[in-house]
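S.K.: Let me see the structure of the following:
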Amino acid sequence: MATLVLAEHDNASLKLDTAKVVTCGQAIGGDIDVLVAGHNCDAVVEAAKQLSGVRHVLVADAAQYANGFSDNLSQLIVELATEYEHILAAASSLGKDTLPRVSALLDVAQISEVIEVVSPDTFVRPIFAGSALATVQSLDDKKVLTVRSSAFDAAANDGSADTVAIDKVYDSLTQFVSQELSKSERPELGAASVVVSGGRGLGSGENFAILEQLADKLGGALGASRAAVDAGFVSNDLQVGQTGKIVAPDLYIAVGISGAIQHLAGMKDSKVIVAINKDPEAPIFQIADYGLEADLFEAVPQLLELL
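M.R.: Have a look, this model is predicted:
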């Protein structure tokens, strides 16, 4: 039994999600290979080789793979699939774009957002925005899984895998035009150990400045609810929730967030949840470890003074 893990990277560094997906592969059992498809991505390959439990790092280095287009990645994975019983990727934009194509080409059912491995053919995944968990069994000969990385710890960096060059190149039907990257000195939202999120209670985008100060004081990332994003307070790359990013930091501070099920689905696995809201009936208090019923415009500045 062998598992293929699709590496998540930007051609310069390996994303932490990949190490967490490898941990899921370890729970399945058997050999684990990591596919690094990119261009001029030597640093990514070296990082993947160090992941504990990885046997081979398959390296497909070509300009066609530089931008992570799913149409050519899926063809490559299907070509390699004959050697593997399980094909895994993080439930990220890349994984959600690529693995459905892979499962369709292989004519098997995909299991999405896996949070627990029961056995090599049985997995647990959340349904109904995380309000229930389903245990599903796949009878397909190939198991195609996207993995909710927040549910798994990162694999250690004590491995010594070898590399295998893959010379198969597939052209993409998609053409790269341009990209705009949000730059910030704060840690990446999905990998931060502390997240400070704001909701519609902030009232405006300008008021997010006080949360930025709090995040900076704590060395954390800034997040937001869908309501705040839809209102135009902040950009959608900060959205935490079912249709945003799934996070599970050591500390999650929810400020002015009521706690709709859509938002809770994205952060309820956080180790410690702190809620600040002036509404005592806000649903966020039901899952918070610590709740403060107060006006955020008074509470947050006081907290900043104490820090």
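S.K.: hey, let's count contacts and neighbours off CA atoms from now on
M.R.: Will do.
S.K.: neighbouring contacts of the strand or helix carrying Val195?
M.R.: Following DSSP states H and E, one finds Val195 within strand 194-198. With contacts defined as C-alpha atoms under 8 Å, 6 or more residues apart in numbering, strand 194-198 is touched by 189, 208, 211, 214-215, 218-225, 228, 249-257.
S.K.: Now the buried members of the residues you listed.
M.R.: Among these, the ones that count as buried by 16 or more other C-alpha atoms under 10 Å are 189, 208, 211, 214-215, 218-225, 228, 249, 251-257.
S.K.: now, which of those lie within strands?
M.R.: 221-224, 251-255 (DSSP state E).
S.K.: I have a second one here; can you model it like the first so I can compare?
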Amino acid sequence: MAKVWVVPEVQDQKLKKISLEMITLARRLGDVEAVLIGEGVSPVAAELGNYGVGKVIVADHADLKTYTAATYGRVLSDLIRRDQPEIVLIGNTATGRDLAPRVAQRVDAGQISDVIDYRDNLFIRPIYAGKAFQQVTAVAYPLIVTVRPNVFKAAEPIGGGAAPIVETATVSLTGDDLRVIVRDVVRQVTGRPELTEAEIIVSGGRGMKGADGFLILEALANVLGAAVGASRAAVDAGWRPHQEQVGQTGKTVSPTLYIAAGISGAIQHLAGMSGSKVIVAINKDSEANIFKAADYGIVGDLFEVIPLLTEEFQRALAWNSEQAG
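M.R.: A predicted model of the protein is given here:
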């Protein structure tokens, strides 16, 4: 069987959801190993064994505390050259999209980006802003594959799984690798899920009419435990930060439920959210393009509809809680 590497993403010594989703795909491809890169990531190695990872290579070093393409790219490239895995899975996240092409170039590997499925020995990826799907197979190895978040089911722990073999890798970085040093990472703490990993996303566009208009979306998101997203028009207007932008020039998301409020449905936005399982569109323009992609559409004033939805969800969740209690 093929040797398949997963490159997990770790935050605060915890595996991010995309890491477990990649393990699900890796199990279908061959024998699963993992490469942990960072500072203080060694304790995570044992946890990976619970998900069927047979071997974990740990590159734990102070110079890897924060991600840079040069340092992480050097470490991963050196390990690939040494061990020759056939397939390397990397999350199609902001970090992964930066890392994967650099590694592919360094090790002279092929790359398949934004994979959403694998069947009949073919990787499936969307093209033309999700209007078509491409089936890709490898003709040579190694192969670097980036995996879209929230598409594959997160791996479940395997009962009685054996502890993985843990190897500590030697980290050798040069002055060129350390030319860029990240002094600090400032995180915005909202208490909401990260956009690309959220099961529910509530997004607003130009129809929100301003930054204050997003307050009703935040109220709905708080009730649903959802992330808040925005269209490019809303971000360009300064109403929301860029890290919340969904679309071709923002983030690609695949939640279970995507609620689009006041979003016209430009092709650039659809490219970032068309993979959502269920799409609900709210717009007063019955001819808005967003309704062509929506599973459910509400034609009406979003400033009337959203508060009503929030109240109904609150009632439904309270009733469910009472029944469960």
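S.K.: before we move on, back to that, let me have the ones in strands among the buried ones among the contacts of strand 194-198 of structure 1 in CSV, extended by distance to Leu4 of structure 1.
M.R.: Formatted as CSV, those follow (distance: C-alpha to C-alpha, whole Å):
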residue, distance to Leu4 of structure 1
Ala221, 31
Leu222, 33
Gly223, 32
Ala224, 34
Leu251, 32
Tyr252, 32
Ile253, 36
Ala254, 37
Val255, 40
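S.K.: Between which two of these is the distance greatest?
M.R.: Using C-alpha to C-alpha, the two most remote members of those are Ala224 and Leu251, lying 14.8 Å apart.
S.K.: For structure 2, which strand extends over the most residues?
M.R.: Per DSSP E, structure 2 has its longest strand at strand 30-38.
S.K.: Tell me how far the next helix or strand after it lies from the chain's centre.
M.R.: Sequence-wise, the next helix or strand downstream of strand 30-38 of structure 2 (DSSP H and E) is helix 44-49. In terms of C-alpha atoms, centre = their mean, to the nearest Å, the centre of helix 44-49 of structure 2 is found 21 Å from the chain centre.
S.K.: residues in contact with helix 44-49 of structure 2?
M.R.: Contacts of helix 44-49 of structure 2 (C-alpha under 8 Å, 6+ apart): 13-15, 36, 55-56, 58, 161-164, 166.
S.K.: In TSV: those, plus secondary structure and neighbour count.
M.R.: Output for those, formatted as TSV (DSSP: H, G, I helix; E, B strand; the rest coil; neighbours: other C-alpha atoms under 10 Å):
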residue	secondary structure	neighbour count
Gln13	coil	14
Lys14	strand	14
Leu15	strand	17
Leu36	strand	23
Lys55	strand	21
Val56	strand	27
Val58	strand	24
Gly161	coil	14
Ala162	coil	14
Ala163	coil	18
Pro164	coil	21
Val166	strand	17
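S.K.: of those, closest to Gly300 of structure 2?
M.R.: Leu15 (41.4 Å).
S.K.: measure that closest one to Glu47 of structure 2 for me?
M.R.: 9 Å (C-alpha to C-alpha, to the nearest Å).
S.K.: what does Ile261 of structure 1 align to in structure 2?
M.R.: Using TM-score structural alignment as the criterion, Ile261 of structure 1 maps onto Ile267 of structure 2.
S.K.: and that match, how many neighbours does it have?
M.R.: Ile267 of structure 2: 17 surrounding residues under other C-alpha atoms under 10 Å.
S.K.: these two touch, right, it and Tyr128?
M.R.: No - the pair Ile267 of structure 2 and Tyr128 fails to qualify as a contact (C-alpha atoms under 8 Å) at a distance of 9.6 Å.
S.K.: In which helix or strand does Glu79 of structure 1 reside?
M.R.: With DSSP H and E as the criterion, Glu79 of structure 1 is inside helix 70-80.
S.K.: mind checking how far that helix is from the chain centre?
M.R.: 21 Å.
S.K.: need the longest helix for structure 2.
M.R.: helix 302-324 (DSSP state H).
S.K.: contact partners of it?
M.R.: Residues from elsewhere that reach helix 302-324 of structure 2 (C-alpha under 8 Å, 6+ apart): 216-217, 219-220, 223-224, 261-262, 282-284.
S.K.: Run the chain-centre distance for it.
M.R.: Relative to the centre of its chain, helix 302-324 of structure 2 is centred 28 Å away, using C-alpha atoms, centre = their mean.
S.K.: List the buried residues of that helix.
M.R.: Quick answer for helix 302-324 of structure 2 (16+ other C-alpha under 10 Å): 302-303, 306, 310.
S.K.: angle of it against strand 200-204?
M.R.: Here helix 302-324 of structure 2 runs at an angle of 160 degrees relative to strand 200-204 (axes from the mean of the first three to the mean of the last three C-alpha atoms, to 10 degrees).
S.K.: which SSE is Val247 of structure 1 in?
M.R.: Counting by DSSP H and E, Val247 of structure 1 is found in no helix or strand.
S.K.: surely it meets Val240?
M.R.: Yes - judged on C-alpha under 8 Å, Val247 of structure 1 makes contact with Val240 at a distance of 7.2 Å.
S.K.: what sits in contact with each of those two?
M.R.: Residues touching both Val247 of structure 1 and Val240 by C-alpha under 8 Å, 6+ apart: 266-267.
S.K.: dump the residue contacts of the residue lying closest to Phe152 of structure 1 once chain neighbours are set aside.
M.R.: Spatial nearest neighbour of Phe152 of structure 1, excluding adjacent residues (C-alpha to C-alpha, 6 or more residues apart in numbering): Lys20 at 5.4 Å. Residues in contact with Lys20 of structure 1 (C-alpha under 8 Å, 6+ apart) are 149-150, 152-155.
S.K.: do the same with Gln110 of structure 1
M.R.: With C-alpha under 8 Å, 6+ apart, Gln110 of structure 1 has these contacts: 99-100, 103, 143-146.
S.K.: Select, from those residues, the two members most distant in space.
M.R.: It's Pro100 and Lys143 that sit farthest apart of the contacts of Gln110 of structure 1, by C-alpha to C-alpha, at 11.8 Å.
S.K.: Okay, strands next: where are they in the stretch 1-150 of structure 2?
M.R.: 2-7, 10-11, 14-15, 30-38, 55-60, 87-91, 110-115, 117-119, 122-127, 132-136, 143-147 (DSSP state E, counting those that start in this stretch).
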